[in-house]
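Trainee: From the sequence below, what's the structure:
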Amino acid sequence: MSAPANSAAERDNAPADRWRTLWHKSTPYWFMSPYILIFGIFGIFPVFFMIFLSFHTWNPVAGLGSMEFVGLENYALSLTDPTLWQTLKNTILMALYSGVPQHLVALPMAYLLVQLGKRARHWLTTAYFLPYVTSTIAVSMIFFVMFSKESGIINQALTGLANGTLTGWAFGWINDLMPIGWVQENSLIRYSVSFVVFWKYVGFNIVIYTTGLATISDDLYEAAIMDGANAVQRFFYIALPLLRPFIFFGVTLTIIGNMNLFDEPYVLTRGLQQASTNGMTISNYLYRVAWEWLDMGGAAAISWILFVVIGAFTGFYFWFFGRRGLGGD
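Mentor: This next block holds a predicted model:
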């Protein structure tokens, strides 16, 4: 008689056990639910809404009721817009002007810091890294003041060299160019913006390469020294080959970041009022289309065009340098 009674009790407790098991399994997800909810609202939803919006025209001031389906018209208009291609050209050129020097300077600088020893390396690496953690707006505003035509420290220093007793013979020709509009003249804007981007992010790459060099065994350097290799040879034949994964990582971040340039050109050209041709990046143009012309559909289409361009550049880099960059054959 006891066995049937136990079986009945187990059947009665089975639903409770299932609920208890389900509760225990779902508990981690309940703790994660605030993050999942926030990420879904601010991360996932905007992506799908931008896809949806790129096929519509919409003036946000008029409300959601003004949204009208236009199919691929936004993409067609954007791809035939000469301003879009000009801004894309500006973006690519500034990405090259600022990105290539970052790594050409960061690699030997990181190698030099490692050779100086741990104490000097830590202090100098921190100093080089400070511009990266400084507010981009603050950095851009400081350089905007420095680039001023009349009172900027750069023009003042060049004038001092041109009029100096000891330096006038070599720099006197600079007076014929004064005042130089570093961020006022279209022919110089790209170089000025690129220099600011270079100055801000070169320290980040120095940290990456310093970290990579610290992982290389000293035994390799000692063996090279015994074979008669000097510092330059050790850099090219030991450090550079073993840094390939770090170079691949750093260049990938540079491609993605420089193709999204917005803050530096926007601040340096005072909201693009002075950048009529060469100072506007595609991100700046996207901002103008969206928030000055209130064409959210066109801006959404431009954003996806930019996404495809960045994906194409990154994909080409992965394909061309990927296996070698990650240490493969």
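Trainee: make it CA atoms for all contacts and neighbour counts henceforth
Mentor: Noted.
Trainee: Give me the residues contacting stretch 124-139.
Mentor: 113, 199-204, 206-207, 263-264, 267 (Cα atoms under 8 Å, 6 or more residues apart in numbering).
Trainee: cool, and stretch 284-297?
Mentor: With Cα under 8 Å, 6+ apart, stretch 284-297 has contacts from 53-61, 74, 84, 87, 261-262, 265-266, 298-299, 302-303.
Trainee: re earlier: could I get the contacts of stretch 124-139 as a markdown table with secondary structure and neighbour count?
Mentor: A markdown table is the format used below for the contacts of stretch 124-139 (DSSP: H, G, I helix; E, B strand; the rest coil; neighbours: other Cα atoms under 10 Å):
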| residue | secondary structure | neighbour count |
| --- | --- | --- |
| Leu113 | helix | 20 |
| Trp199 | helix | 17 |
| Lys200 | helix | 23 |
| Tyr201 | helix | 23 |
| Val202 | helix | 24 |
| Gly203 | helix | 27 |
| Phe204 | helix | 21 |
| Ile206 | helix | 26 |
| Val207 | helix | 20 |
| Asp263 | helix | 16 |
| Glu264 | helix | 23 |
| Val267 | helix | 20 |
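Trainee: sorry, back to before: narrow the contacts of stretch 284-297 to those in strands?
Mentor: Among the contacts of stretch 284-297, the subset assigned to strands under DSSP state E consists of 56-57.
Trainee: where's Gly203 relative to Phe248, distance?
Mentor: In this view, Gly203 and Phe248 are 17 Å apart by Cα to Cα, to the nearest Å.
Trainee: same deal with Gly181?
Mentor: For Gly181 relative to Phe248 (Cα to Cα), the value is 36 Å.
Trainee: Then Ser283?
Mentor: 25 Å.
Trainee: Next, the second sequence, to be compared with the first:
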Amino acid sequence: MSQRTLDPAGARDGEAIASPPRAGRPPGPAPAAPRPWRERRAAWDARLAPYLYVSPFFLVFAVVGAFPLVYTAYVSVHDWSLLGGKGDFVGFQNYRDVWANPYFSKHVVNTLSIFVLSSVPQVVVAVVLAGLLDNQLRGRTWWRMSILLPFVVSPVAVAIIFGSVFGDRYGLLNELLGTVGIGPIAWHTDRLASHVAIATMVNWRWTGFNALIFLAAMQAVPRDLYESAALDGASRVRQFLAITLPMIRPTMIFVVITSTIGGLQIFAEPRLFDETTARNGGSDRQFGTITMLVYDFGWQLRDLGRASATAWMLFVLIMLIALVNLVLMKRIGSLAGER
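Mentor: Here you go, the predicted structure:
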């Protein structure tokens, strides 16, 4: 039997000529034409642009953050002198030496005490100030700017001012206490009194800054919630506790964590608190902090190995306390939301 073939000349007008499919390849749509280079560039720009925008932060962090952290860990396991340079590998011997140091435990307790006395009142007062500034006050722009002024003052100037306020013999505060029959307080020699004085310096500088952060979060709360609560008869205090605080919980977590990091790394205030004995944290190390111990190991004893080990122990302490604060804040926020 002969096979009929399709004559192209005999095809009807406008009728496509079918071509037999290739062996082993099913018939399908024709491949799409390549996109113009402008479309390809726009697609790559949409994919890479976000990473390019955030890359400067990661580059700077890698240089000034991650690399010093890793390099400090490397120095902490070596016998490293400030003048002699790198020595032998000693493992965790530097950590054991720092742990056995008679002043280490005292500096840890001082750091935790100053941290509690500064961070807790700082956050509480900042929330209250932000709640007051969130109302329709006269001259509220001036008030908002005024609470930020202590933050821009140099720590050296703050130390000089509060050094006169908390002077042991001729301090302004002791003079005021004497007018009401209270004897002078040894702000520089008494351990707890010195912690209160240093914490007051820290609170004076940072409370206004945290208040502005809280204020920005409060202004983002929808006003419809307050109007509905007011129609239901809720007072201003009830609105603040039931609406404002739960709505600004993420901001409170952020402020608590940053206050924890800054409070445990305190150095300038205790270092400048007393011109004569503040180099070592007081005559009996009564207000010395962990960062001051790092300074002593690194620059006075010129032992960078033990200084790096102390810095890493402080890093671990900060991480632990920050995680505890994070869990507590989330727990408190969830309980408030359930209520």
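Trainee: which one of Ser283 and Phe248 of structure 1 has more residues nearby?
Mentor: More neighbours surround Ser283 than the other of Ser283 of structure 1 and Phe248, with 23 against 20 (other Cα atoms under 10 Å).
Trainee: once aligned to structure 2, how far is the helix or strand hosting the more buried one on average?
Mentor: Assigning secondary structure by DSSP states H and E places Ser283 of structure 1 in helix 282-287. By mean Cα distance after the TM-score superposition for structure 1, the fitted helix 282-287 of structure 1 averages 0.9 Å away from its aligned residues in structure 2.
Trainee: In structure 2, which residue range corresponds to that helix?
Mentor: Mapped onto structure 2 using TM-score structural alignment, helix 282-287 of structure 1 covers residues 290-295.
Trainee: Repeat that for stretch 122-137 of structure 1.
Mentor: Going by TM-score structural alignment, stretch 122-137 of structure 1 sits over residues 141-156 in structure 2.
Trainee: Enumerate the positions of that stretch that are buried.
Mentor: In terms of neighbour count (16 or more other Cα atoms under 10 Å), stretch 141-156 of structure 2 has its buried residues at 144, 147-148, 150-151, 155.
Trainee: would JSON lines of these with distance to Ile332 of structure 2 be doable?
Mentor: Compiled in JSON lines, those are given as follows (distance: Cα to Cα, whole Å):
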{"residue": "Arg144", "distance to Ile332 of structure 2": "28"}
{"residue": "Ile147", "distance to Ile332 of structure 2": "28"}
{"residue": "Leu148", "distance to Ile332 of structure 2": "29"}
{"residue": "Pro150", "distance to Ile332 of structure 2": "30"}
{"residue": "Phe151", "distance to Ile332 of structure 2": "29"}
{"residue": "Pro155", "distance to Ile332 of structure 2": "34"}
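Trainee: Among those, which one lies nearest to Leu112 of structure 2?
Mentor: Comparing those against Leu112 of structure 2 with Cα to Cα picks out Pro155 as the nearest, at 20.6 Å.
Trainee: quick one, what contacts the closest residue to Lys86 of structure 2 other than its chain neighbours?
Mentor: Leaving out its chain neighbours, the residue that sits closest to Lys86 of structure 2 by Cα to Cα, 6 or more residues apart in numbering is Trp80, at 4.6 Å. By Cα under 8 Å, 6+ apart, the contact set of Trp80 of structure 2 is 86-88, 303-305.
Trainee: change it to 10 Å
Mentor: The neighbours of Trp80 of structure 2, taking Cα atoms under 10 Å, 6 or more residues apart in numbering as the test, are 86-90, 94, 298, 302-308.
Trainee: Go ahead and confirm Ala301 of structure 1 touches Val70.
Mentor: No - at 11.7 Å, Ala301 of structure 1 does not count as touching Val70 under the criterion of Cα atoms under 10 Å.
Trainee: Between the two, point out the one with more neighbours.
Mentor: Between Ala301 of structure 1 and Val70, Ala301 has the larger neighbour count (other Cα under 10 Å), namely 27 against 13.
Trainee: Show me what the more buried one aligns to in structure 2.
Mentor: Aligned partner of Ala301 of structure 1 by TM-score structural alignment: Ala309.
Trainee: Now its match: closest residue in space that isn't a chain neighbour?
Mentor: That would be Ser76: by Cα to Cα, 6+ apart, it lies 4.7 Å from Ala309 of structure 2.
Trainee: what do you get for Val202 of structure 2?
Mentor: Ser118 (6.3 Å).
Trainee: and that neighbour, how many residues sit next to it?
Mentor: Ser118 of structure 2, neighbours per other Cα under 10 Å, totals 26.
Trainee: cool, and the one 3 residues further on?
Mentor: For Pro121 of structure 2, the count of nearby residues is 15 (other Cα under 10 Å).
Trainee: Confirm it sits in a helix?
Mentor: Yes - per DSSP: H, G, I helix; E, B strand; the rest coil, Pro121 of structure 2 lies within a helix segment.
Trainee: correct me, but Gly288 of structure 2 touches Gly282?
Mentor: Yes - the criterion here is Cα under 10 Å, and Gly288 of structure 2 meets it with Gly282 at 6.7 Å.
Trainee: how near is the aligned residue in structure 2 for Arg190 of structure 1 to Gly333 of structure 2?
Mentor: In structure 2, the residue matched to Arg190 of structure 1 (TM-score structural alignment) is His195. Taking Cα to Cα as the measure, His195 of structure 2 falls 30 Å from Gly333 of structure 2.
Trainee: So for these two, which residue has more residues nearby?
Mentor: For His195 of structure 2 versus Gly333, neighbours defined as other Cα under 10 Å are more numerous around His195 (25 against 20).
Trainee: The match of Ala301 of structure 1 reaches Val90, doesn't it?
Mentor: No - here Ala309 of structure 2 does not reach Val90: they are 11.7 Å apart, not a contact under Cα under 10 Å.
Trainee: okay, and the common contacts of those two?
Mentor: 76-78.
Trainee: so can I have a markdown table of those showing distance to Val316 of structure 2?
Mentor: Formatted as a markdown table, the shared contacts of Ala309 and Val90 of structure 2 follow (distance: Cα to Cα, whole Å):
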| residue | distance to Val316 of structure 2 |
| --- | --- |
| Ser76 | 14 |
| Val77 | 16 |
| His78 | 19 |
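Trainee: Having no further points to raise, I will conclude here.
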